[in-house]
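1. following is a predicted model, sequence given first.
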Amino acid sequence: MSRSFNFCSGPAALPEAVLKKAQAELLNWHGAGVSVMEMSHRSSEFTSILESAKARLTRLLDIPDNYEILFVQGGASTLFAQIPANFVTDHKTVCYLDTGAWSAKAIKEAKKYADVIVSGSTKEQNYTTVPSWEELNLDPNAAYLHITPNETIGGLEFDDLPETDLPIIADLSSTILSRSIDVSKYGMIYAGAQKNVGPAGVVICIVRKDLLERSDNEALPSTWSFANLAKNNSMINTPPTFAIYLADLVFEWLEALGGVEAIEKVNEQKAARLYKAIDGSKLYSNPIDVAYRSRMNVPFVLADESLEQTFLAESEAAGLRTLAGHRSVGGMRASIYNAMPVEGVEALIEFMRDFESRYGA
């Protein structure tokens, strides 16, 4: 049976080579006689997997020595509350940029722990652009500044950072490992795995070690304390072992391709081709400021909304899966993460052209 091109925003497509390797190792991992799903997380076998994943991620992102890598359960949405719970401590305020649906959800959770200063917002512009860095309202005494550099639902992305002495905490769930970043500019990076890294069930956290001192707090639940997680090598309780194993295989696959710089070039190519097809069409359009269009999540709408269900039905039949936009905004959305090959994007473009030739005005 041939595989479809899966444009789901998450859980998203995994590299076929990774799936085949996991399949080959499923029953008997490296001669251990058991699957990774069956082995003790305290075993030497799984410890080697965990350490391999951390080492590969460190190489891929060139993570400095003064950062700790954590594998956390609960999903990135849980981190919306876990982050302020860990880092507010003696601070009274936190700063957040409001650039889309996910940053808005993070703000809502943070309000349960501190006074939230919305330092900049483009809600009035329907989240089609980003705030002006020069006009941000930043409290120098805030615990941190939280940003969401890629809004998965809206398809907005930015890669430059505001000038601030505050620790910058970034939700990179949709973009981690898709483009080059300077980890040293962040206080913390976190990313749900189910988009560019692996299956749902684990969140990668890269935390500057000086910030961990804030979370060494007896009042925090032990499984929520980043400091406690670091002290216990992410194994306070049973971690999501199989998700970490698959993440390690994805890291291995990415290294073999040439690392983040190599995949970034492919991602630039894929996004450029798809946006060119949209912009050259009379049927399709994308509302985002061209300077801030996401490379990973490409939303588009049809000039005739009545054609949407026909588009989705026919694209599904053509082997192009999960192109419906988020339920909150509608329209279409193609998520073209690292695992989506150029051939998949070309197949989508060809389908879009054919569809427009049959249904366009």
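-> Okay, I see it. Treat the numbers as computed from the prediction; the structure is a model and nothing was measured.
2. from here on, just use CA atoms for contacts and neighbour counts.
-> OK.
3. what are the buried residues along stretch 152-171?
-> By neighbour count with 16 or more other CA atoms under 10 Å, stretch 152-171 contains the buried residues 152-158, 166-171.
4. repeat that for stretch 138-147.
-> In stretch 138-147, residues buried by neighbour count (16+ other CA under 10 Å) are Leu138, Asp139, Ala142, Ala143, Tyr144, Leu145, His146, Ile147.
5. which is the next helix or strand following the strand or helix carrying Ser315?
-> Using DSSP states H and E, Ser315 maps to helix 308-317. Downstream of helix 308-317, the first helix or strand assigned by DSSP H and E is strand 320-321.
6. who are the packing partners of that next one?
-> For strand 320-321, the packing partners by 3 or more CA pairs under 8 Å, 6 or more residues apart in numbering; DSSP states H and E come out as strand 5-6.
7. how far away is Phe300 from Asp354?
-> From Phe300 over to Asp354 the distance is 16 Å, taken as CA to CA, to the nearest Å.
8. give me the more crowded residue out of those two.
-> Between Phe300 and Asp354, Phe300 has the larger neighbour count (other CA atoms under 10 Å), namely 24 against 12.
9. the more buried one: what secondary structure?
-> Under DSSP: H, G, I helix; E, B strand; the rest coil, Phe300 falls in the strand class.
10. what are the buried residues along whichever strand or helix holds Val250?
-> Counting by DSSP H and E, the element that carries Val250 is helix 241-257. Going by neighbour count (16+ other CA under 10 Å), the buried part of helix 241-257 is 241-252, 254-255.
11. which parts of the stretch 201-350 of the chain are strands?
-> 203-208, 284-285, 297-302, 320-321, 332-335 (DSSP state E, counting those that start in this stretch).
12. if I read this right, Pro15 contacts Ala339, doesn't it?
-> Yes - assessed by CA atoms under 8 Å, Pro15 is found in contact with Ala339 at 4.8 Å.
13. higher neighbour count, those two?
-> Neighbour comparison, Pro15 and Ala339: the larger count goes to Ala339, with 24 against 19 (by other CA under 10 Å).
14. mind checking how far the more buried one is from Ala12?
-> 8 Å.
15. joint contacts of these two?
-> The contact sets of Ala339 and Ala12 overlap at Asn196 (CA atoms under 8 Å, 6 or more residues apart in numbering).
16. circling back to that earlier point, show me the buried residues of stretch 138-147 that map onto strands.
-> Using DSSP state E, Leu145, His146, Ile147 are the members of the buried residues of stretch 138-147 that sit in strands.
17. OK, contacts around the last one?
-> Meaning Ile147. Tyr96, Leu97, Asp98, Ser103, Ile168, Ile169, Ala170, Asp171.
18. this is the comparison structure:
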Amino acid sequence: MNRALNFNAGPAVLPETVLREAEKNWLNFNHTGMAVMELSHRNKEYETIHEQAKLLLRELLSIPDSYEVLFLQGGASLQFSMVPMNLLTEGKTGNYILTGVWAEKALKEAEKVGNTFISASSKHQQYQSIPTENIEVSEDAAYLHLTSNNTIYGTQWQQFPGNIGIPLIADMSSDLLSRKLTIENFGIIYAGAQKNLGPSGVTVVIIQKELLSRSGNHLPTMLNYNTYADHNSLYNTPPTLAIYLLKLVLEWAKELGGISVIEKRNIEKAKILYDAIDCSEGFYLGHSEKESRSKMNVTFNLTDDETAKSFLHQAKEEGFIGLNGHRSVGGCRASIYNAMPVEHVIQLAEFMKKFRKYN
């Protein structure tokens, strides 16, 4: 069977080798006579999966011992609430940088918990860029929150704010594991898995241990980071199948050569599509400013709505899946996460050139 040319923004393409490995063990994992999702989360077979996933994350991302690695559910959307509930202590203010819809949603949830402050925003520019200059931090700031990659608008932080004196919190749902990071520069990194890490259902939280002291006992048990840190993310039944697939994706990433190789591949894939846009003499119009371009989500439009509709229709007939832009902005979007083969990106660029030639 031919694999789809899957450019969906998420849930997104997974490595074929990962899917085949999961298929091979689907009914009988490690001679247990059970599928992974049938194993008890207290079973030694599952505990091994759990620990291997954590160790691989630590190895691939160079996570120091001063950080906890947690597995949660609820996606990044739950973290929009958990971050302020755990860190926004009395008399403090949550600082937010707005770069798109997901940053706006994070701010909206924090406003329900306590005081907030907008440190910078590119909303007035229709979120075409990352506001790297004139970032203002309030005097009583508890933390500074940002979204590292903006799937809807196709922008991405190329360099993160430094020397801010407060914990930097990053929603990295769409670019964690896609490039090198200095983990020590962040207080918390969180990411829904369904872009680069695995399937939907598990959320990875990397949190500085010293921040755990801010989580008060008044919090609901399942909304307190200490619950997960104290019980190895096994206080209740975790999303076992999703964590198993996360482990397989991490093994695939390691076998590929790790973060340095993955980052190089992602730069190559993004360049192929941005070259197709930049060399089109205005036929394709990129949404984001060049210095803010995402290497995960390439967003663009065409000169008019009818031509865009024709492009999407013909692309679908050619087998390209998921190229429609987000419903809030329209246009086109090609999501080229870690598992997206370079060959599929080349095929899309060739289709773009062919479509331009005949239109």
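-> Done, it's in. Predicted model only: the values in this text are computed from it and were never measured.
19. among the buried residues of helix 241-257 of structure 1, which one sits closest to Ser121 of structure 1?
-> Nearest to Ser121 of structure 1 out of the buried residues of helix 241-257 of structure 1 is Ala247 (CA to CA; 33.7 Å).
20. what's the neighbour count on the closest residue to the closest one other than its chain neighbours?
-> Of all residues not flanking Ala247 of structure 1 in the chain, Gly198 sits nearest, at 5.0 Å (CA to CA, 6 or more residues apart in numbering). By the measure other CA under 10 Å, the count of residues near Gly198 of structure 1 is 28.
21. can you tell me which of the contacts of Ile147 of structure 1 are in strands?
-> Among the contacts of Ile147 of structure 1, the members falling in strands (DSSP E) are Tyr96, Leu97, Asp98, Ile168, Ile169, Ala170, Asp171.
22. in CSV, list these along with distance to Leu211 of structure 1.
-> As requested, those are exported to CSV (distance: CA to CA, whole Å):
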residue, distance to Leu211 of structure 1
Tyr96, 18
Leu97, 20
Asp98, 23
Ile168, 11
Ile169, 11
Ala170, 14
Asp171, 16
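23. out of those, flag the one nearest to Phe46 of structure 1.
-> Asp171 (27.5 Å).
24. touching, the closest one and Leu145? I think so.
-> No - in terms of CA under 8 Å, Asp171 of structure 1 does not count as a neighbour of Leu145; the distance is 11.3 Å.
25. switch the strands of the stretch 201-350 of structure 1 over to JSON lines; also include distance to Leu177 of structure 1.
-> As requested, the strands of the stretch 201-350 of structure 1 are exported to JSON lines (distance: least, CA to CA, whole Å):
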{"stretch": "strand 203-208", "distance to Leu177 of structure 1": "12"}
{"stretch": "strand 284-285", "distance to Leu177 of structure 1": "28"}
{"stretch": "strand 297-302", "distance to Leu177 of structure 1": "15"}
{"stretch": "strand 320-321", "distance to Leu177 of structure 1": "23"}
{"stretch": "strand 332-335", "distance to Leu177 of structure 1": "15"}
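26. how about the helices in the stretch 51-200 of structure 2?
-> Secondary structure of the stretch 51-200 of structure 2 (DSSP state H, counting those that start in this stretch): helices located at 75-87, 101-111.
27. and the longest one, what does it pack against?
-> Same thing as helix 75-87 of structure 2. By 3+ CA pairs under 8 Å, 6+ apart, helix 75-87 of structure 2 packs against helix 101-111, strand 188-192.
28. picking that back up, residues contacting the residue nearest to Ala247 of structure 1?
-> Leu14, Ala243, Ile244, Leu246, Ala247, Val250.
29. residue contacts, the fifth one?
-> Just to be clear, that refers to Ala247 of structure 1. Applying CA under 8 Å, 6+ apart, we find Ala247 of structure 1 in contact with Ala53, Ala193, Val197, Gly198, Pro199.
30. what about the last one, neighbour count?
-> Taking other CA under 10 Å as the neighbour definition, Pro199 of structure 1 ends up with a count of 20.
31. and if you look at the first one?
-> Using other CA under 10 Å as the criterion, Ala53 of structure 1 is surrounded by 22 other residues.
32. got a list of what the closest residue to it other than its chain neighbours touches?
-> With sequence-adjacent residues excluded and distances taken as CA to CA, 6+ apart, Ala53 of structure 1 is closest to Asp248, at 4.5 Å. By CA under 8 Å, 6+ apart, the residues touching Asp248 of structure 1 are Ile49, Leu50, Ser52, Ala53, Arg56.
33. out of these, who's nearest His30 of structure 1?
-> Looking across the contacts of Asp248 of structure 1 and measuring by CA to CA, the closest to His30 of structure 1 is Ile49, at 11.2 Å.
34. in the helix or strand encompassing that closest one, which residues are buried?
-> Ile49 of structure 1 is part of helix 44-61, with elements assigned from DSSP H and E. Residues of helix 44-61 of structure 1 classed as buried: Phe46, Ile49, Leu50, Ser52, Ala53, Lys54, Ala55, Arg56, Leu57, Thr58, Leu60, Leu61 (neighbour count, 16+ other CA under 10 Å).
35. same question, stretch 180-187 of structure 1
-> Within stretch 180-187 of structure 1, the residues scored as buried using 16+ other CA under 10 Å are Ser180, Ile181, Val183, Tyr186, Gly187.
36. include distance to Val88 of structure 1 when you put those into a markdown table, please.
-> As requested, the buried residues of stretch 180-187 of structure 1 are arranged in a markdown table below (distance: CA to CA, whole Å):
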| residue | distance to Val88 of structure 1 |
| --- | --- |
| Ser180 | 29 |
| Ile181 | 26 |
| Val183 | 22 |
| Tyr186 | 17 |
| Gly187 | 14 |
